[in-house]
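Student: Quick one, fold the following:
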Amino acid sequence: MLRVGLTGGIGAGKSTVSKVLDELGAVIIDADQIAREVVAPGTAGLRRLVAAFGSEILLGDGSLNRPALAAKAFKDDESRLKLNSIVHPLVGRRTAELSESAPENAILVHDIPLLIENGIGPTCNLVMVVHAETEQRVQRLTRLRGMPEEDARARIAAQATDEERRLAADIWLDNTRSEQQLAAQVRDAWTSRLVPFEENVRMRRAATAQPELCSPDASWAAVGARLVKRLQFLAGGLAQRVEHIGSTAVPELPARDVIDLQVSVESTVAADEIAPLLEAGGFPRRTDITSDNPRAGSGPEGWEKRLHASADPGQPAHVHVRVTGSLGERYAIVFRDWLRSDAAARAEYAGIKQRAAVSPDYSDAKEQWFDAVYSRMMGN
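Tutor: Now for the predicted structure:
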């Protein structure tokens, strides 16, 4: 199934997005709703909170008095940790139960207000962020929820910044205009990205894309950083290192909009072990490619790899799984760093790419240049 993280600052319009996704057929797992459910009257969660913080946290009808709990639980770090040690495992177990009960072809949306603050984004296939300007959010909170303005601004200030959300967002939903326009954006993302992405993951199929050479894009660095974290989560302890490589990792260099990433592993055995983890996470393997082209002056040894490609139709990506210390692994890193540090080499390669872009095979057209610079670049 496809796992989508949905988040946004308080008052940004996340509930509207969640409602539209629910109408479209997504399975919604609401973190706030679960947090209320696990401490409802009669639950073990509420009994544990009373044991930890006293009966003063209850209302007359036996339900949780949230302001009273907050006054006790957030007075110091020890109390806050005590609260989290009770509630978080209960929320985690309930979330897992709901996830496991969802259909295999589900688009599972985790509605999590503090997804970015708690670093949960890498556990999702995609992160959707709904955005509204601060003053709009203040007006919504005061007018629609009756929240005092001072409290509204304090709540907003305590959450992630807009820049932090942009860096985490695979899909950015603009809610600075009407609710109808926001809903249209959600429906478009559902049709053009979420539905085909889920099908590709289920079928273990890479998204089809033939991107053209384009001008340098400052957003490539942020996309690369997101995918690095996602791959680190998927690979677990099998990955010794995950890096953004290739042309999109070099500022000021024209490139095709394909993010290249390298996962360094201990051995070819580990490369095979990591394959099903990457496939389940949305990066199916390209079994037709098992090695890089050996560079001039070297034999075939050390150029073996496993290639995976993203199933996400909205962002092409290639994942090169190579053994740490192999010629291919070293070459990918040195080539990137050489281009980053040498403006003349960067300009030379940009010219090669421009000429290759009009040839029948973009990659093959660059091979002679790669061979010509290999010894110079590797310091031989």
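Student: Every contact and neighbour count from this point should use C-alpha atoms.
Tutor: Noted.
Student: measure the residue of the chain most remote from its centre to Gly146 for me?
Tutor: Most distant from the centre of the chain: Gly60, at 43.7 Å, with distances by CA atoms, centre = their mean. Using CA to CA, to the nearest Å, Gly60 is found at 24 Å from Gly146.
Student: Checking my notes, the residue farthest from the centre of the chain in a strand, right?
Tutor: No - membership of Gly60 in a strand is not supported by DSSP: H, G, I helix; E, B strand; the rest coil, which gives coil.
Student: give the contact list for it.
Tutor: Not one residue lies near Gly60 by CA atoms under 8 Å, 6 or more residues apart in numbering.
Student: Distance of it relative to Thr208?
Tutor: For Gly60, the distance to Thr208 - CA to CA - is 60 Å.
Student: and what of Pro216?
Tutor: 22 Å.
Student: Looking at those two, which has the bigger crowd around it?
Tutor: Pro216 (17 against 13; other CA atoms under 10 Å).
Student: What number of residues are in the vicinity of the nearest residue to the more buried one once chain neighbours are set aside?
Tutor: Once flanking residues are discounted, Pro216 sits nearest to Pro254: 4.8 Å by CA to CA, 6 or more residues apart in numbering. Neighbours of Pro254 under the rule other CA under 10 Å: 21.
Student: Surely Pro254 touches Ala350?
Tutor: Yes - counting by CA atoms under 8 Å, Ala350 is a contact partner of Pro254 at 6.3 Å.
Student: List of residues touching the longest helix along the chain?
Tutor: In the chain, assigned by DSSP state H, the helix with the most residues is helix 77-101. Helix 77-101 is contacted from outside by 29, 31, 34-35, 38-39, 45, 48-49, 52, 72-74, 108, using CA under 8 Å, 6+ apart.
Student: Inside helices: which ones of these?
Tutor: When the contacts of helix 77-101 are checked against helices (DSSP H), the matches are 31, 34-35, 45, 48-49, 52, 72-73.
Student: And this one, please, so the two structures can be compared:
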Amino acid sequence: MLRVGLTGGIGSGKSTVANRLAEHGAVVVDADLVSREVVEPGTEGLSEIVEHFGAEVLDEDGTLNRSALARVVFGDDAARSVLNGIVHPRVAVRTAELIAAAPEDAVVVHDVALLVENGYQADYHLVVVVDAPVEQRVRRLVDRGLSAEDARSRIEAQADERQRRAAADVWLDNGSEQWELRAEVDRLWETRLVPFEANVRDRVPQCPSGPPVLVAPDPEWPEQARRLAARIARATGGGSARIDHVGSTSVPGLASEDVLDLQLTVRTPDEADALAEPLAAAGFPRLPGHDSDEQCTEDPAEQWWKRRHVSADPGRRVELDLRVEGRSNWRLALLFPAWLRAEEQARAEYEELKSRCAELFASDVDSRRYAEAKRAWFEQALPRAERWAARTGWSPYR
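Tutor: Prediction:
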């Protein structure tokens, strides 16, 4: 099962996307519909609301008058907290029931208007955000019967574009024709969501083969790494896990393969093995045959032990290495990018080496010889990095 969070500001076209995904076979769980369901006549939710706020929040037919309730809680933080305490737990329980009832091979789309505002991003394998220019959204809302002032007020009350972009694994621009948006959703379904779901279900790491291809540094790499780290932390039991963005994509201005390297710190190898299944379920299955680093073989073998997991997402290559805190390879994975970020000359040397090796092995079917060709430079650079660490007082601990 693949869990997809779908969100977008009011008037963005989120419903159009949800409907198109449903046409493809996605199981859509609409948070707004669920929130209405849990306060329908005869439910405990509605009874509790009436108990706290009075019968004046009901219509004549006994249904909840949402406008009347909004007037009661507007501007009253205590009243709003009581209302949230009644509704939110019931919504969470019902949502979990609907998701659990979906087929094992389902793509479950959770349609949540306030996904970003409520901080739900880490709950999903993927977050899709639908957006459109503000003026276009205002026109759409006016066409639905709202005043322009009311439309702008509602838009301003929600997360802004910057906040939504920080949460988005997929950004869908609905500023043009509807057929263009539907076509983009069709491509997303066929090329990413369907294969991603199969990879998660079958625990298949997405390991594209081919020669190394360097790309220009992407300013979005750090934000992408932060999103993935939050997802991994949630999968491994909480926010206390240490997850670092390492490797070339963690060095601003450095050309790199478009692969995010992350390091998850564990205390023991047994702890790493215990996390294998939670990580796989979250979309990071273990990659067999990559259980130890091979560099610096004069050190004890246990200093280079690791477990490698790889993203199952065909749209974002990620390599996640689990290493034991304090061991040599754990420290080195943190030291090298820190040194490269601080030392321009070292960074330039490494980029020149990467470019030369990528050109040299451009016809290789995999990147093993490319990686091997860089080994000598790393071994010569290690003492320089250590001298920098000693001179600056660098430590792997924040």
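Student: before we move on, the earlier item: look up how far Lys353 of the first structure lies from the residue nearest to Pro216 of the first structure.
Tutor: 8 Å.
Student: Identify the contacts common to these two.
Tutor: Common neighbours of Pro254 of the first structure and Lys353 (CA under 8 Å, 6+ apart) are Leu213.
Student: how close does the residue nearest to Pro216 of the first structure get to Thr248 of the first structure?
Tutor: Distance from Pro254 of the first structure to Thr248 of the first structure, by CA to CA: 8 Å.
Student: again with Tyr349 of the first structure
Tutor: Distance from Tyr349 of the first structure to Thr248 of the first structure, by CA to CA: 13 Å.
Student: Those two: which is more packed in?
Tutor: Thr248 (26 against 19).
Student: in terms of contact, does the more buried one touch Ala221 like I think?
Tutor: Yes - using CA under 8 Å, Thr248 of the first structure makes contact with Ala221 at a distance of 7.2 Å.
Student: Val50 of the second structure: how many residues sit nearby?
Tutor: Neighbours of Val50 of the second structure using other CA under 10 Å come to 16.
Student: Might you report the residue contacts of it?
Tutor: Taking CA under 8 Å, 6+ apart, one finds 57-58 in contact with Val50 of the second structure.
Student: Show me where the second structure has its strands.
Tutor: Assigned by DSSP state E, the strands in the second structure fall at 2-8, 27-30, 107-111, 126-131, 170-173, 243-246, 260-266, 307-310, 318-324.
Student: which residues touch the second one?
Tutor: What that stands for is strand 27-30 of the second structure. 18, 21-22, 95, 98-99, 102, 106-112.
Student: next one: the first one
Tutor: For strand 2-8 of the second structure, contacts defined as CA under 8 Å, 6+ apart pick out 14, 18, 105-116, 121, 123-131, 164, 193, 196-197, 200.
Student: Relative to Leu141 of the first structure, which of the ones in helices among the contacts of helix 77-101 of the first structure is nearest.
Tutor: Ala31 (20.0 Å; CA to CA).
Student: What separation do you get for the residue nearest to that closest one when sequence neighbours are not counted and Gly25 of the first structure?
Tutor: Using CA to CA, 6+ apart and skipping residues adjacent in sequence, the residue nearest Ala31 of the first structure is Ile112, 5.4 Å away. Noted for Ile112 of the first structure: a distance of 18 Å to Gly25 of the first structure, by CA to CA.
Student: So the two - more neighbours on which side?
Tutor: Ranked by neighbour count (other CA under 10 Å), Ile112 of the first structure and Gly25 place Ile112 first, with 19 against 12.
Student: The more buried one: what's it in contact with?
Tutor: Counting by CA under 8 Å, 6+ apart, the residues that Ile112 of the first structure touches are 5-7, 30-32.
Student: Buried ones among the residues you listed?
Tutor: Those of those that meet the buried threshold are 5-7, 30-31, by 16 or more other CA atoms under 10 Å.
Student: Out of those residues, flag the one nearest to Gln159 of the first structure.
Tutor: Out of these, the member with the shortest distance to Gln159 of the first structure (by CA to CA) is Thr7, at 11.3 Å.
Student: Got a quick PyMOL command for the buried subset of the ones in helices among the contacts of helix 77-101 of the first structure?
Tutor: Burial among those is assessed by 16+ other CA under 10 Å; the matching PyMOL selection reads:
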select buried, resi 31+34+35+45+49+72+73
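Student: Can you add distance to Ile259 of the first structure and give the ones in helices among the contacts of helix 77-101 of the first structure back as CSV?
Tutor: Putting these into CSV (distance: CA to CA, whole Å) gives the following:
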residue, distance to Ile259 of the first structure
Ala31, 31
Ile34, 36
Ala35, 37
Gly45, 44
Arg48, 47
Leu49, 47
Ala52, 49
Lys72, 47
Ala73, 44
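Student: between the ones in helices among the contacts of helix 77-101 of the first structure, which is closest to Arg177 of the first structure?
Tutor: So of those, ranked by how close each gets to Arg177 of the first structure (CA to CA), first place is Ala31, at 26.5 Å.
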